[in-house]
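Colleague: quick one: sequence and predicted model below, then my questions.
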Amino acid sequence: MLCFSTTLFRFSVLAATCLLVNAGAPTETVTTCHASTVQHLSCADFGVISVMTALYGRADTVTCSEGKSQQEISNTQCSLAGAVEVLKRRCDGKKTCELNTQIFETDPCRDTNKYLQTTYTCLTMIHHVTCEHSLAHLQCAEEQVLSVYSADYGRHEQTTCSYKVPATELQNTDCSGPTSKVADSCNGKNSCIIRVSNSVFGDSCPGTYKYLELAYNCEYPSISPKASVFVCTERVITCDGDAVQHLGCDTGVISVQTALYGRTDDVTCSKGRPKQQLANTQCSQEGTVDILKKRCDGKKVCELNTKDVQMSDPCSGIYKYLNTSYICLPSNNLRICEGSLAQLHCDDGLVIVVLGADYGRRDQTTCSYKRPVSQIQNVYCTSPTTKVAESCSGKESCSISVSNSLFGDPCVSTYKYLEVAYTCEYPGV
């Protein structure tokens, strides 16, 4: 396997066959110019949010100055006391966090045009999502042990583990609850398997299709969990039926390695099944990996169920499952809401290489904070753009104004965002 240094890439870790790399935690900056503009903080590359600084006010005459009078930008010593504490309370420990300046109850300088500028870093840890009725696999490299930081079972948004699930089972997004069962079962072990079901975690919201979301590290028993990061191969097993298989990359994009639809043992997905349905342990459908690769490769998230891979029945009368392994090809991934500034940055000596950029909207959750439903309904309006690559590739840092005036308007009346994937590389590499 390849070992990607974080000198070149900022990325996360998943589980299973893991490689040790240096733990570099870059700092991201997000600047939001307008009161109603959504500020989107995200640790899509790795870990969870830790807010470092937050300025609500004005510190110079240049930032967010377009179309403003000299009087509106002259006060450069305007700063709301306690802004960073507000941001930390709201966002620390989350994978994504959205807000706007309406969260502040005080105006530090009424006649000054203000902006919100936030810097944050991503605390390194493995982020793992497993849909209800599937098995969560936690695994570390040899001599490494699991250290579970947090785990929640339930649902806190409508997108995750939603593939072909009735809308009525996705509506309750306020039912996620913390659980200590994963830590109790897995801490200190090299690997651990947890059945994701109400029978294990309880049912905090009857009638809602749930998932387990957890964060953990792989570490040597004597080493601090912040000392190392692992790039790994993830494995997901989904039993036959309507359960959703969720593949996701905190870092980069999915690359499916193996996929088996059938049965290779009499233990996996065996609960409540008669012996005759488990007897054939040499059952495997040909071409399954090609189906998974065609459907999921190159995406950050891919959801499906076993019905999507069934070309024929490889073993009639046998209860089957889908066992998929995948890795995440590294890249930096940013999502910047319309009306904000996209800021791409590499370490000294490295330059930006833009892999792809899209402007528009492809889900209802990103950049949705306090937006009217009518502005986030159209999720089929995203459009690729070369403007980011043209402006930023080859530079150490780059700022782009995310607006219709620059990228065009692929969907009028829809509140949009820019999605960028890029790497930091030595020139000529």
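Modeller: Perfect, I can see it now. Numbers count the residues shown, from 1 in each chain.
Colleague: hey, let's count contacts and neighbours off CA atoms from now on
Modeller: Will do.
Colleague: does V200 count as helix, strand or coil?
Modeller: Under the three-state scheme (DSSP: H, G, I helix; E, B strand; the rest coil), V200 adopts helix.
Colleague: that should have said P410, apologies.
Modeller: Secondary structure for P410, judged by three-state DSSP, is coil.
Colleague: residues contacting it?
Modeller: The neighbourhood of P410, defined by CA atoms under 8 Å, 6 or more residues apart in numbering, consists of Y359, G360, C381, T382, S383.
Colleague: kindly recompute the last result at 7 Å.
Modeller: For P410, the contacting residues are G360, C381, T382, S383, taking CA atoms under 7 Å, 6 or more residues apart in numbering as the criterion.
Colleague: below is structure B, check it against A:
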Amino acid sequence: MCIMSVSKSFFNLSLFDFTVLLLLCQHACFLSATGIAKKSVTCEGGSASLSCRSGFIHILGANYGRTNGKTCSAGRPPGQLSNVHCSSKTSLQMMATQCNGRKSCSVHAVNSVFNDPCVGTYKYLQVSYECRLVKQHVTCESFRGDITCEKGVISVHHANYGRQDLATCPHKLATTTHCYSSQTARMRSRCNGKKSCHVLASNSVFSDPCVGVYKYLEVAYSCKKA
């Protein structure tokens, strides 16, 4: 059962604010079997830095906007804090794309990344995530990846074909860290339920999300009982 600590401020929440917290709680309740939820709040203009000492990041909930008048309010005029019904629909997908399956990630809390859900309002990025103890397999472009489970069968959590850092699969054409192409659905259809899965990390298989950049296929997965 999900148990939340209740303070006096809890009873002063607006209906919209309460709904957002309820959704985050529903996500957090799932953690009873997988880990402890971590939270991150970043004011507009800053960078959210998420990390896992053990395991890999899995985003549970995210919102770029404003759901109360107190968070990130220091030095801001009332007119920039009055709209507390501000939510970006792309927040969860954006954070999942950039962070899921990674040991760490950094995302700018700016309109150019999430679009502007409420013009004139000073916003913040609120994220809830967990560290999942899953395996990670990286295959450099033009090579074949062999994903296997000695016990159980493959269950893909997240997959990306592109480039999110310069250290993985180093190459003279490793020129960006912002190349994202989610391949989770494709890798699940190829690998889930199998003891082993073989795939070529190439543009012909996954298409080319960033022409001229040397890429790699990154897959986060676990081995489940058949």
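Modeller: Good, I have the coordinates. Please read all numbers here as calculations on a predicted model, not as lab measurements.
Colleague: now do the SS call for A62 of the second structure.
Modeller: Reduced to three states by three-state DSSP, A62 of the second structure is strand.
Colleague: the first structure: which residue goes with V107 of the second structure?
Modeller: The alignment partner of V107 of the second structure in the first structure, by TM-score structural alignment, is E303.
Colleague: ok, how many other residues are close to its match?
Modeller: Around E303 of the first structure sit 17 other residues, with neighbours defined as other CA atoms under 10 Å.
Colleague: quick one: which helix or strand includes the spatially closest residue to it that is not a sequence neighbour?
Modeller: Nearest residue to E303 of the first structure in three dimensions, chain neighbours excluded: H246, at 4.7 Å (CA to CA, 6 or more residues apart in numbering). Under DSSP states H and E, the secondary-structure element containing H246 of the first structure is strand 245-248.
Colleague: give me the residues contacting that strand.
Modeller: Where contact means CA under 7 Å, 6+ apart, the residues beyond strand 245-248 of the first structure that reach it are T130, C131, C161, T238, I254, K300, V301, C302, E303, L304, N305.
Colleague: centroid residue for the second structure?
Modeller: Closest residue to the average C-alpha location of the second structure: A96 at 2.6 Å, with CA atoms, centre = their mean.
Colleague: for the second structure, longest helix please?
Modeller: In the second structure, ranked by residue count with DSSP state H as the criterion, the top helix is helix 15-29.
Colleague: what's the average distance of the very next helix or strand once past that helix to the first structure?
Modeller: Note on helix 15-29 of the second structure: by DSSP H and E, the next helix or strand toward the C-terminus is strand 38-43. Once the two structures are superposed, the average separation between strand 38-43 of the second structure and the matching residues of the first structure is 2.5 Å (mean CA distance after the TM-score superposition for the first structure).
Colleague: which part of the first structure matches strand 38-43 of the second structure?
Modeller: Taking TM-score structural alignment as the measure, the first structure aligns residues 234-239 with strand 38-43 of the second structure.
Colleague: quick revisit: I'd like to know which of the contacts of strand 245-248 of the first structure is nearest to F407 of the first structure.
Modeller: Sorting the contacts of strand 245-248 of the first structure by distance to F407 of the first structure puts K300 at the head of the list, at 22.9 Å, by CA to CA.
Colleague: got a list of what the closest one touches?
Modeller: Shown here is K300 of the first structure, whose contacts under the criterion CA under 7 Å, 6+ apart are G248, C249, G252, V253, I254.
Colleague: state the distance from the closest residue to the fourth one other than its chain neighbours to S331 of the first structure.
Modeller: Ranked by CA to CA, 6+ apart and with sequence neighbours excluded, the top spatial neighbour of V253 of the first structure is K300, at 4.7 Å. As defined by CA to CA, to the nearest Å, K300 of the first structure lies at a distance of 11 Å from S331 of the first structure.
Colleague: give the residues shared as contacts by those two.
Modeller: G252.
Colleague: on that earlier part again, tell me what angle the longest helix of the second structure forms with strand 38-43.
Modeller: In terms of direction (axes from the mean of the first three to the mean of the last three CA atoms, to 10 degrees), helix 15-29 of the second structure departs from strand 38-43 by 140 degrees.
Colleague: pull out the buried residues from helix 15-29 of the second structure.
Modeller: For helix 15-29 of the second structure, a neighbour-count test (16 or more other CA atoms under 10 Å) marks D17, V20, L24, C25, H27, A28, C29 as buried.
Colleague: what would the residues you listed look like in CSV with distance to A226 of the second structure?
Modeller: Listed next are the buried residues of helix 15-29 of the second structure as CSV, based on distance: CA to CA, whole Å:
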residue, distance to A226 of the second structure
D17, 42
V20, 36
L24, 31
C25, 31
H27, 26
A28, 27
C29, 26
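Colleague: now, among these, which is nearest to T90 of the second structure?
Modeller: Distances from T90 of the second structure to those, taken as CA to CA, are shortest for V20 (15.0 Å).
Colleague: not counting sequence-adjacent ones, nearest residue to that closest one?
Modeller: Nearest residue to V20 of the second structure in three dimensions, chain neighbours excluded: T67, at 7.9 Å (CA to CA, 6+ apart).
Colleague: after superposition, how close is the one helix or strand I254 of the first structure maps to to the second structure?
Modeller: The secondary structure element spanning I254 of the first structure is strand 253-263 (assigned by DSSP H and E). Strand 253-263 of the first structure: mean distance to aligned residues in the second structure after superposition is 4.1 Å, counting by mean CA distance after the TM-score superposition for the first structure.
Colleague: what are the contacting residues of that strand?
Modeller: By CA under 7 Å, 6+ apart, the residues outside strand 253-263 of the first structure that reach it are 248, 281-285, 288-289, 292-293, 296-300, 314, 320-330.
Colleague: any of those buried? List them.
Modeller: Applying 16+ other CA under 10 Å to these flags 248, 283-285, 288-289, 292-293, 296-298, 300, 314, 320-330 as buried.
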